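1. take this sequence and fold it.
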Amino acid sequence: MALAFVLKVVVNAVALWVCTLLIAGIELGGASQSTRIGTLLGVALVFGLVNAVIKPLVKTVGCAFYLLTLGLIGLVVNALLFLLVGWISGQVGLPFEVTGFIPAFWGAIVVAIVSFVLHLAIPDRFDHRGGLG
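-> This next block holds a predicted model:
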């Protein structure tokens, strides 16, 4: 269980790092490499907490909007949650900045794609995300 949690944080950190490389408007501060890695791990924790706590609440409250838009509102919700992660990270002193909605929109998409690909590469015995069987 602890290994799965650590793996999820590391996968999110790598996905966030890819965002900082690909998307203008998502910036990672820090002078040294170890500071940047620590920042990415901290932001990945914030990202995981936001997705675990706030996202289910938003989906429950906005259920009708998900149905009306055939799920496309999820892209907007994910972008807003990504913006929230950037704001919370700044509030707790992590040098991670998301400068607007458009970078957050693309950042949420990149994180989803990179996380998906990385989870495909992780053997099931290490990646306990639940499932059938």
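2. when you work out contacts or count neighbours from here on, use the C-alpha atoms and nothing else.
-> OK.
3. mind listing what Phe47 touches?
-> If you count contacts by C-alpha atoms under 8 Å, 6 or more residues apart in numbering, Phe47 has them with Asn12, Phe82, Val85.
4. of these, closest to Phe96?
-> Compare each of these with Phe96 using C-alpha to C-alpha and the shortest gap goes to Val85, at 9.0 Å.
5. any idea which helix or strand carries that closest one?
-> When secondary structure is defined using DSSP states H and E, the element that contains Val85 is helix 73-91.
6. in that helix, which residues are buried?
-> With burial defined by 16 or more other C-alpha atoms under 10 Å, the residues of helix 73-91 counted as buried are 73-74, 77-89.
7. to compare against the first, here's another:
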Amino acid sequence: MSFLIRIVVNAFAIWIVTLIPALQVSVIAFAPGETLQLVLTLLLVGLIFGLVNTIIGTVVKVLAFPLYVITLGLIGLIINAFLLWLTAWITSFWDWGLRVEDFWWGVVAAVIISLINWVFGLILRPRRSRD
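-> Sure thing, here's the model as predicted:
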């Protein structure tokens, strides 16, 4: 259930960052209705971003642990931008998906996505009861 919530939150965050002119989403053309096409595309891109972040992101973050320590975590911004760019590259094989025109706009988008995920994580995190 938490993975589905992460997909929806990622889709919402990607929709927010597509307001930046250098990032855009090409919609799926087989669904009826413009809004449904956009929602399905954002959910699929959110799914792919979630999988990339879960599988590849975990490996990269573990291998880059010394860089996290040296840069006090700032390398995480570059790694998140790389994962967003990788998602755009994966979806470029189809006619739909995320398009990132410039790497530095990808860094800005990764920061915004991280902030949105952090806020929703605070809101949706299950509360622990004190004993």
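8. now the TM-score, please.
-> The TM-score (TM-score structural alignment, normalised by the length of the second structure) is 0.83; 123 aligned residues with a C-alpha RMSD of 1.9 Å.
9. where in the second structure does stretch 35-46 of the first structure align, residue-wise?
-> In the comparison with the second structure, stretch 35-46 of the first structure aligns to the range 37-48 (TM-score structural alignment).
10. that older thread, residues in the second structure aligned with the helix holding Val85 of the first structure?
-> Aligned using TM-score structural alignment, helix 73-91 of the first structure spans residues 75-93 in the second structure.
11. give me the residues contacting the matching stretch.
-> Outside of stretch 75-93 of the second structure, the residues that reach it under the criterion C-alpha under 8 Å, 6+ apart are 45, 48-49, 52-53, 56-57, 60-61, 67-68, 97-100, 103, 106-111.
12. ok so, going back, on average, how far is the match of stretch 35-46 of the first structure from the matching bit in the first structure?
-> Using mean C-alpha distance after the TM-score superposition for the first structure, stretch 37-48 of the second structure ends up 0.6 Å from its aligned counterpart in the first structure, as a mean over the superposed pairs.
13. longest helix of the second structure?
-> For the second structure, the helix with the greatest residue count under DSSP state H is helix 34-63.
14. buried ones in it?
-> 37-39, 41-50, 52-53, 57, 61.
15. what angle sits between it and helix 75-91?
-> Going by axes from the mean of the first three to the mean of the last three C-alpha atoms, to 10 degrees, helix 34-63 of the second structure is angled at 130 degrees with respect to helix 75-91.
16. which ones are touching Leu63 of the second structure?
-> Taking C-alpha under 8 Å, 6+ apart as the criterion, Leu63 of the second structure is in contact with no other residue.
17. trace it over to the first structure, please.
-> Match for Leu63 of the second structure (TM-score structural alignment): Val61.
18. likewise for Val111 of the second structure?
-> In the first structure, the position corresponding to Val111 of the second structure is occupied by Ile109, as judged by TM-score structural alignment.
19. thank you kindly, that will do.
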